[in-house]
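*Asks:* Sequence first, predicted coordinates after that:
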Amino acid sequence: MKHSLPTEAGQTKEAPKREHYIDAINQVFALFRLNYHAQFFKAFSTEAELTQIKKLWLGELARFTPETLLRAAKSILESSDFLPTLHTMIRHCESHSDTAKLPDPHSAYIEACRAPSPKARYRWSHPVVYHAGKACDWYFLQTSAESVAYPVFKRKYQDFCERVRAGEELALELENVIEHKPQTPLNKAENIKRLNMLRENLEL
């Protein structure tokens, strides 16, 4: 029995793009069905259940290209004896996407902390690192312990990575760059006050 993901009626001119995703999802599950036969039919015992799962995956994986979905599925087949979860599929999509060259979060964090000023003129490994660092506040990154700053940076960085994977182009803000001038060190009370303000702004 063929389990296909139905196309919604009354679609607009954007339908061809959606059709590509639907086709990719159907191909992915066809590969899983052939390679994880017993596990597959145990997990998806009815056509209605399989259709709902496909719709869920379609919604969650739409930020990747159809080509990435197929590459990720083939990677799973080559590396695992078990039917993948959605979480596993997402991880493989991230590592096989066209933006897979994005630095890992910790490497990006170290780069953001060590980059000299002016930040916009630094030769970043990827603009997303710059934008994540700026969103966290450079002073916060450079003066806070890693145990405090890294979780904040990681969350911001992953948000920007998602935007890049969705097709957004992030550019460095080269205009109006002001040369860095050393600031007068703040005393302990002022440091604590500024840190609390940053935490409040970052919803920590």
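*Replies:* Good, I have the coordinates.
*Asks:* For the rest of this, base every contact and every neighbour count on C-alpha atoms.
*Replies:* Noted.
*Asks:* separation between the residue most central in space within the chain and residue 144?
*Replies:* Geometric centre of the chain, nearest residue: residue 162, 3.5 Å, by C-alpha atoms, centre = their mean. The gap separating residue 162 from residue 144 is 25 Å, by C-alpha to C-alpha, to the nearest Å.
*Asks:* Over to residue 33?
*Replies:* 50 Å.
*Asks:* So the two - more neighbours on which side?
*Replies:* residue 33 (16 against 13; other C-alpha atoms under 10 Å).
*Asks:* Just the element for that one, please.
*Replies:* helix 15-35 (DSSP states H and E).
*Asks:* and the next element down the chain from that helix?
*Replies:* Toward the C-terminus from helix 15-35 - assigned by DSSP H and E - lies helix 37-43.
*Asks:* name the helices or strands packed onto that following helix?
*Replies:* The helices and strands touching helix 37-43, judged by 3 or more C-alpha pairs under 8 Å, 6 or more residues apart in numbering; DSSP states H and E, are helix 15-35.
*Asks:* Next one for the comparison:
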Amino acid sequence: MRNATEIVKHVDFSQARPAVQQQPASIDEGTAQVVNSLFNELKSIFPAWKQAWPDDEALKRAKRSWIKGLMAAGIHSLEQIRFGLMTCRASGQDFAPSVGKFVEWCQPTAEQLGLPPTEKAFQEAARNSHPAVGQGARWSHPAVHHAATESGLSNLFRLNEDAGRKLFERNYSIACRMVAAGQPLREIPKALPSEVSTPAKPETVQSELAKMRAALGRRS
């Protein structure tokens, strides 16, 4: 999968044209196809796309602007762009979105990633933030645990509901983006066993053995 940063490094937008064969020879053909395919997809989704890009010159400027916008927003993988295109298709709109709106659509929802909805995740984090829960906390997904830990369990417990929700939602949004980008999350700590055995002291062991020998000697 190509990285958006690699795309920008290799594409000369000052000479870019919609058709791949019109790209200068110095541009990698695969890179040109990736850039052009994004805009071809947008044109196929939005019938009124010419309102935004009426000619080749406008399209060239749009490509330059969009790639800069995607990079600035941290859209670095084609998987994120795929989510954006999925939302474009579901929008039902005729007009192409702005780069800012497309960036927003590139951020998949928790549900799209198979994660608990934000409100459900917050309620789970709020429950597990209670000191009485401690090591017995159960987490439905590492993303929920990650967001709760980043928010601070003590903060979620002591803050009022609105403030705690706002704090958690911000960190859960970040965790969702990490999942979408394949980045590692905080590991959920393993629960401690209900009973922890401690080894007996050597002198205690010797004393018990002596008692056993004495008892056996009386029986013989």
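*Replies:* Nice, I can see it. Every value quoted in this text rests on a predicted model; they were computed, and no experiment measured them.
*Asks:* tm score of chain vs chain?
*Replies:* With the length set by TM-score structural alignment, normalised by the length of structure 1, the two chains reach a TM-score of 0.62; 171 aligned residues with a C-alpha RMSD of 4.0 Å.
*Asks:* Look up how far residue 35 of structure 2 lies from the spatially closest residue to residue 4 of structure 2 that is not a sequence neighbour.
*Replies:* Among residues not flanking residue 4 of structure 2 along the chain, residue 76 sits closest, at 4.7 Å (C-alpha to C-alpha, 6 or more residues apart in numbering). Separation of residue 76 of structure 2 from residue 35 of structure 2 (C-alpha to C-alpha) stands at 13 Å.
*Asks:* With residue 97 of structure 2 instead?
*Replies:* 17 Å.
*Asks:* So those two - more neighbours on which side?
*Replies:* Comparing residue 97 of structure 2 with residue 35 by other C-alpha under 10 Å, the one with more neighbours is residue 35, at 20 against 16.
*Asks:* Quick check: the aligned residue for that one in structure 1?
*Replies:* Aligning on TM-score structural alignment places residue 35 of structure 2 opposite residue 22 in structure 1.
*Asks:* In contact with that match: list those residues for me.
*Replies:* 5, 7, 58 (C-alpha atoms under 8 Å, 6 or more residues apart in numbering).
*Asks:* Drop anything exposed from those.
*Replies:* 5, 58 (16 or more other C-alpha atoms under 10 Å).
*Asks:* Secondary structure added to the contacts of residue 22 of structure 1, as JSON lines?
*Replies:* Formatted as JSON lines, these follow (DSSP: H, G, I helix; E, B strand; the rest coil):
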{"residue": "5", "secondary structure": "coil"}
{"residue": "7", "secondary structure": "coil"}
{"residue": "58", "secondary structure": "helix"}
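*Asks:* now, which of the contacts of residue 22 of structure 1 sits nearest residue 100 of structure 1?
*Replies:* Among these, residue 58 lies closest to residue 100 of structure 1 (C-alpha to C-alpha), at 20.3 Å.
*Asks:* That closest one against residue 25, yeah?
*Replies:* Yes: if you go by C-alpha atoms under 8 Å, residue 58 of structure 1 and residue 25 touch, sitting 6.7 Å apart.
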